[in-house]
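Asks: Below is the structure, and that's it, no one-letter string:
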C-alpha cells in the first residue's frame, strides 16, 4: 500500500509527523478516510477519534475539533486538542462533558446553545467510544 506524509498538530505541540498508509477522521459532515494520492480538500473536524494506520500498526487519537487539509504533499490536521486514546482517561472526558453541559446552560443565544449542544453530543459519543475500546 502506498504511504503519504501525515502531520497532526495541536496548539501545544507537533503530535505526529510520519509516513502512514491511511488516516480515518471525524469530519463535521461525516467521517472520512484519506489514502495516498487523495484529491485535495479542506474539512472541519468534530470531536472524535482519529485512526492512523501504518502497516499492521493502528493508533487511535482523540481530537477535539480542528481542520484537516489534504494536499498533494499529504495530510495535515490542526486539532484544537489531540490525545492518544491510550492516554485518555474516562474522568477527563467526564470533566469535558460537565464543562459542555455548563456551556449549554450558560448559552445566551440560540446559536450559541446549538453549538454547545452539538459539542456535548460529540463528547458523549467519544465517552461511549472510549467505553467500547
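Replies: Now that the structure is in, tell me what you want to look at. This structure is a prediction, so every number in the text was calculated from the model and none was measured.
Asks: only C-alpha atoms for contact and neighbour calcs from this point on.
Replies: Fine.
Asks: any idea how far the residue nearest the centre of the chain is from residue 79?
Replies: Nearest to the mean C-alpha position of the chain, by CA atoms, centre = their mean, lies residue 63 at 3.0 Å. Distance of residue 63 to residue 79, given as CA to CA, to the nearest Å: 6 Å.
Asks: Take this one as well and set it beside the first:
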C-alpha cells in the first residue's frame, strides 16, 4: 500500500519520523484523515489524539495539546505544542490540568479576548487529555 512520510515534532524532540499509510489528526474543525496524495494545506490542531495506521491496522496513538500540521502529497509534518503517547497519559495529571485551567478562567472577565480564547483552548486540550487517558 502507498505511504507518506509522517513527522511529529514537539518542542522537546522529534517523536516520530517514518512512512505510514494513514494518519487521523485532531484538526481545529474536526477529525481529519490524511492519505498519500492528499492536497497541500496547513491545518491548526486542537487538543486531541493523532492515530497512525500502518500495515492495515492502527499502530500508534499520540496525544497532542495543539499545534499545526503541514500536509503535502507525500509528507505530513506536525508541529505540536506538546505530544505524549496515549499509553503514558495520566488521569490524575489531566484532572490537575483541568482544575488549573478552570481556576484561570475564573478571572476571564478581566482578560482580553485573545487571552480568554487561549485559556479556553488550554481547558479543552486538558479535557481531551483526560478523555484520551480514560480510553487508554
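Replies: Perfect, thanks for sending it. All values reported here derive from a predicted model rather than from experimental measurement.
Asks: Now do the same contact list for the residue nearest to the centre of structure 1.
Replies: Applying CA atoms under 8 Å, 6 or more residues apart in numbering to residue 63 of structure 1 gives the contacts 46, 47, 48, 49, 50, 79, 80, 81, 82, 83.
Asks: cool, and residue 42 of structure 1?
Replies: Contacts of residue 42 of structure 1 by CA under 8 Å, 6+ apart are 67, 68, 69, 70.
Asks: go on, residue 93 of structure 1?
Replies: Residues in contact with residue 93 of structure 1, defined by CA under 8 Å, 6+ apart, are 123, 126, 127.
Asks: Take the residues you listed and write them to a markdown table, including distance to residue 99 of structure 1 and neighbour count.
Replies: Converted to a markdown table, those look like this (distance: CA to CA, whole Å; neighbours: other CA atoms under 10 Å):
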| residue | distance to residue 99 of structure 1 | neighbour count |
| --- | --- | --- |
| 123 | 10 | 22 |
| 126 | 15 | 21 |
| 127 | 14 | 21 |
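Asks: Show me these that map onto helices.
Replies: 123, 126, 127 (DSSP state H).
Asks: Show me where structure 2 has its helices.
Replies: 91-105, 113-135.
Asks: Would you mind finding the most buried of the ones you listed?
Replies: Each of these was assessed for mean neighbour count using mean count of other CA atoms under 10 Å. The highest is helix 113-135, with a mean of 18.
Asks: contacting residues around it?
Replies: Helix 113-135 of structure 2 is contacted from outside by 46-49, 63, 65-66, 86-87, 89-91, 94-95, 97-98, 101-102, 104-105, 108, using CA under 8 Å, 6+ apart.
Asks: Next: stretch 5-24 of structure 2.
Replies: Contacts of stretch 5-24 of structure 2 (CA under 8 Å, 6+ apart): 1-4, 31-36, 50-56, 74-83.
Asks: buried sites along it?
Replies: Of the residues in stretch 5-24 of structure 2, 5, 6, 7, 8, 9, 10, 19, 20, 21, 22, 23, 24 count as buried by neighbour count, 16 or more other CA atoms under 10 Å.
Asks: just the strands in structure 2 please.
Replies: 4-9, 14-20, 22-27, 30-34, 41-45, 48-54, 57-64, 67-72, 75-80, 83-85 (DSSP state E).
Asks: any chance of those in CSV, with distance to residue 134 of structure 2 too?
Replies: CSV is the format used below for those (distance: least, CA to CA, whole Å):
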stretch, distance to residue 134 of structure 2
strand 4-9, 23
strand 14-20, 22
strand 22-27, 17
strand 30-34, 19
strand 41-45, 21
strand 48-54, 12
strand 57-64, 12
strand 67-72, 22
strand 75-80, 21
strand 83-85, 13
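Asks: so who does the residue of structure 2 positioned farthest from its centre touch?
Replies: In structure 2, the greatest distance from the average C-alpha position (CA atoms, centre = their mean) is reached by residue 110, at 29.1 Å. By CA under 8 Å, 6+ apart, the contact list for residue 110 of structure 2 is empty.
Asks: Thanks again, I'm all set now.
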